[in-house]
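Novice: this is a predicted model, with the sequence first.
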Amino acid sequence: MKRILRWSAAFVVFAVLGAVAWYGLRGRYGPPPPGTIAVRGGEVFDWPPPENATHFRQSDPRWGETAIGGSGEAIGAVGCTLCCVGMAFEQFGIDTDPEALNRSLIELDGYTEQGWIKWNAVERGAENRVRVTIHDRPSHETIDDNLKSGKLTLAKFFLPLGIPHWALVCGKQGDDYLILDPALKDPRPIPFSKRAGAIVSIRSIGRR
C-alpha cells in the first residue's frame, strides 16, 4: 500500500511539473497562451535603448543574499521585480540600488506576505516622482506608446519550466522589444525573443 501511495505521489509531482514546463515552453515556441501576447509585435520601428542604461543583476554579491520583505527570500532568487524597479528609477534620475530600494520598501510596508511588491509603495519609495500603472492585460500598443512617451514597461513572462520572471523593456528593434534582464550577467539589452515567446503581464512606470 505504501509503495502504491509513493508511486501515486510521484506521478502527481511529475504531472504537475510536466504541465508547468509545457506552459512555459508553449509560450516560447508555440502560439502565446490565452490572455498573453507575443514578445514580438505592434508597430515596426527602431527605438534604441538609453546609452549606458543601468543594469542590476539580482545575483550580484553586493545584495544577492539580502532578504526581501514579506517572504524573506533572497534577492538573488526572487528579486527580479525589485531589480527592474531599481533600473527604472535609475533611468528617471532616482539614485538607488536593489539593496537600498528593498530597505525602503520594507520600511514602507511595500511587500505582501508572499514577497510581491505593492505598486503604490513603489510610488511612495520614489517620493511620488513616478507613477505606476497596472494594466488588466498586456498589449503591444501600450508598450509602444510607453517607449514613445518616455515611460518604461515592466514585463512578466515565464522562463522554461514555468518559472515567472520580470524584465524591463527599454527599446525596440523592428518588431522585437529590447529588454534589460536582471537574471543575466550581461548588462546589455537583448531581444525579448531570446528569452521568451509570450508576455503575461505588464506594468507601466513613468515620471509624474
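Specialist: Ah, there it is.

Novice: please count neighbours and contacts with C-alpha atoms only from this point.
Specialist: Will do.

Novice: for the chain, which residue is closest to the average position?
Specialist: Of all residues in the chain, the one closest to the mean position by CA atoms, centre = their mean is Trp166, 1.1 Å from it.

Novice: next SSE after the lengthiest helix in the chain?
Specialist: Using DSSP state H to define each element, the chain has its longest helix at helix 2-29. With elements assigned by DSSP states H and E, the helix or strand that comes after helix 2-29 is strand 37-38.

Novice: quick one: contacts of the helix or strand following that next one?
Specialist: Where DSSP H and E defines the elements, the next helix or strand beyond strand 37-38 is strand 40-47. Defining contact as CA atoms under 8 Å, 6 or more residues apart in numbering, one finds that strand 40-47 is touched by 140-141, 144, 147, 171-177, 192-193, 197.

Novice: presented hereafter is structure B, for comparison with structure A:
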Amino acid sequence: MGISAKVGHRAANRRNDVIVVQELLNSAVRRFPVLNGGSGALAVDGDCGALTLNAIEAFQRKVLHFNYPDRVVDPGGKTWKKLNANIESPQQVTNSSQSWNFQSVVKWLDEQVPQSVIDQYSFFERSLLDLFSGDEVQGNSAAVAPAVTPFRQGDERWGKKPLGFGGGTIHGYGCAMTSLTMAATYLGSRTKYWPAGQQPDKLTPLIVNNILKSSNAFTKGSYILWIVGGAKALGMTGQDSGIGQELAQEAVHSIDACLKEGGLVLAHVDYKKDWVGDHWILITQKRSNGEYVAIDPAYGKALALYTTPDGGVKAKSHVLLYGRASSFIDTTPENVKNYRVVRYVTLKTSVAENKK
C-alpha cells in the first residue's frame, strides 16, 4: 500500500491517495488507544476536508508527539510510516546509506529533522514565495505587490518609546501608527510637519510618531490617534468607514475599489468580541484568487484574509474579512488566526494641499 503524492494541508490530495490515508486513519483509531474519543470514523470518500485534516493533526500530535503538526502525510515520511507501520529495518537503512544522492539526502532530512525545524522552514519558504510571487494583483498589471516597507511595532529601535503624548508605548499601543507608517512609505509625500529632506521610503515609526505629534494628530496628553488626521500629516487622504458602527457586508466593495485604484487599506480587526476592533493591520493587495494580503505590525509579517471564514464557522454580516486558521503555520498565536475585519480606513496619495 502506498500513496503517490502528499495528502493533507495544501497538498496534491489525489483522490486515491486520500482514500488510502482515510482508511489508515480509521484503522489507527483502533490501533492507538490515545486516539479514542476523537470525532469518529472518517467517511472514506477521497475528499481531504476539515475532518480528515483534523484526524491527521490528532495522529501527529498524539501518536508522533509533534509539537507543531503540519497536517500533511508525505510519502515515505514519518507520518506515513507510522500510519502504515512501514518502518525501515536496520538492514534497509544500511543498504540505502550506500547509495546517497540528492533525493536520498532530502528523504533522510525529511525523516530525521525535528518537526519544529521543518515548520520554521515552511514558514520561511512561504514568506519567500509571498515576496517573489508573480501572482496577478487585482488592478495592477505589473503583477507585483506595492513597495510597502514592513515594520514591527515592538522593534527595539522604537518599541519602548512613548506613543504620542504618553500613557503607552509604541510596542503596546502603536499598531495604528505603525500601520500608517508602512502605508506612508508607499503612498506618503512631504507635508510641513516632516523633517527637512525626509523621504517617504525612509520613514520609520519613530519618525512618524514625531510627525503626528507635531501635527496634533494625537489627542492632547494621550496616545489616542486621530487616524484620518494622521494620514493627512503624512501626505495621504484617509476615509474612515465609521467608529462604533456595524458595517454591512457590501462595504468590502469599497476596500476592493481602493486597492484597485492603487490605494491601501488600514483595517481594524477584532479577535475578542463580536465586532469591536482590537488591533490595526494594513491591507496591501487583493490577489486574483480572491485572497487579501495584509501586513501585521505586531509581527512585521504578511498574512492572508478572506471574505469567508474557515469551513464550519458561521459568517457574520458585519464582518468584512476573516483570517483562517488553515492559512497560518501552527506556531501562529490563536488571536491572529481569529482576525475579523470590522472597520477600515481607505488610504490614497494626497493632493498637493498642505505640502511644501
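Specialist: Cool, the structure landed. If you're wondering where the values come from, they're calculated on a predicted model, not measured in any experiment.

Novice: ok so, going back, map the residue nearest to the centre of structure 1 onto structure 2.
Specialist: Taking TM-score structural alignment, Trp166 of structure 1 has Trp280 as its aligned residue in structure 2.

Novice: okay, and its match sits in which element?
Specialist: Judged by DSSP H and E, Trp280 of structure 2 forms part of strand 279-286.

Novice: excluding sequence neighbours, find me the nearest residue to the residue mapped onto Ile199 of structure 1 from structure 2.
Specialist: Matched to structure 2 by TM-score structural alignment, Ile199 of structure 1 sits across from Val341. Excluding its sequence neighbours, the residue lying closest to Val341 of structure 2 (CA to CA, 6 or more residues apart in numbering) is Val269, at 4.3 Å.

Novice: distance of that neighbour relative to Asn209 of structure 2?
Specialist: As judged by CA to CA, to the nearest Å, Val269 of structure 2 and Asn209 of structure 2 stand 22 Å apart.

Novice: hang on, the earlier thing: report the buried residues of the longest helix of structure 1.
Specialist: Neighbour-count burial for helix 2-29 of structure 1 flags 20-21, 23-28 (criterion: 16 or more other CA atoms under 10 Å).

Novice: could I get the contacting residues of the aligned partner of Asp296 of structure 2 in structure 1?
Specialist: Aligned by TM-score structural alignment, Asp296 of structure 2 pairs with Asp181 of structure 1. Asp181 of structure 1 makes contact with 55, 57, 84, 166-168, 187, 189, according to CA under 8 Å, 6+ apart.

Novice: which two of the residues you listed have the greatest separation?
Specialist: Trp166 and Pro187 (15.3 Å; CA to CA).

Novice: before we move on, back to that, corresponding residue for the residue nearest to Val341 of structure 2 in structure 1?
Specialist: By TM-score structural alignment, Val269 of structure 2 lines up with Phe157.

Novice: quick check: its match vs Glu99 of structure 1, distance?
Specialist: Counting by CA to CA, the gap from Phe157 of structure 1 to Glu99 of structure 1 is 24 Å.

Novice: show me which of these two is the more surrounded one.
Specialist: Phe157 (24 against 21; other CA atoms under 10 Å).

Novice: so Leu154 of structure 1 touches Cys83, yeah?
Specialist: No: between Leu154 of structure 1 and Cys83 there is no contact under CA atoms under 8 Å: 10.5 Å.

Novice: which one's more surrounded, those two?
Specialist: Cys83 (29 against 21).

Novice: would you verify that the more buried one is located in a helix?
Specialist: Yes: judged by DSSP: H, G, I helix; E, B strand; the rest coil, Cys83 of structure 1 forms part of a helix.

Novice: so for the equivalent of it over in structure 2, what's the nearest residue that isn't a sequence neighbour?
Specialist: Superposed on structure 2 with TM-score structural alignment, Cys83 of structure 1 falls opposite Thr178. Take Thr178 of structure 2 and drop its neighbours on the chain: the residue closest to it by CA to CA, 6+ apart is Pro205, 5.5 Å away.

Novice: tell me how many other residues surround the counterpart of the one you found in structure 1.
Specialist: Under the alignment (TM-score structural alignment), Pro205 of structure 2 maps onto Pro98 of structure 1. Pro98 of structure 1 has 27 neighbours, counted by other CA under 10 Å.

Novice: the one 5 residues further on too?
Specialist: Each residue near Arg103 of structure 1 was counted by other CA under 10 Å, and the total is 17.

Novice: can you check Val117 of structure 2 too?
Specialist: Neighbours around Val117 of structure 2, by other CA under 10 Å: 11.

Novice: and the one 10 residues further on, by the same measure?
Specialist: Other residues near Ser127 of structure 2 number 15, with proximity taken as other CA under 10 Å.

Novice: look at Ser215 of structure 2 and say how many residues are nearby.
Specialist: If we define neighbours as other CA under 10 Å, then Ser215 of structure 2 has 17 of them.

Novice: then Gly125 of structure 1?
Specialist: The number of residues near Gly125 of structure 1, taken as other CA under 10 Å, comes to 21.

Novice: next one: Lys78 of structure 2
Specialist: Based on other CA under 10 Å, the number of other residues close to Lys78 of structure 2 is 19.

Novice: show me what it aligns to in structure 1.
Specialist: That one, Lys78 of structure 2, aligns with nothing by TM-score structural alignment.

Novice: show me what Phe92 of structure 1 lines up with in structure 2.
Specialist: In structure 2, Phe92 of structure 1 lands on Leu187 (TM-score structural alignment).

Novice: from Thr346 of structure 2, how far off is that match?
Specialist: Computed as CA to CA, the Leu187 of structure 2 to Thr346 of structure 2 distance reads 12 Å.

Novice: same check on Glu291 of structure 2?
Specialist: 18 Å.

Novice: quick one: which of these two has more around it?
Specialist: The residue with more neighbours, out of Glu291 of structure 2 and Thr346, is Thr346; 24 against 16, by other CA under 10 Å.

Novice: is the more buried one in a helix, a strand, or coil?
Specialist: Thr346 of structure 2 - assigned by three-state DSSP - is strand.
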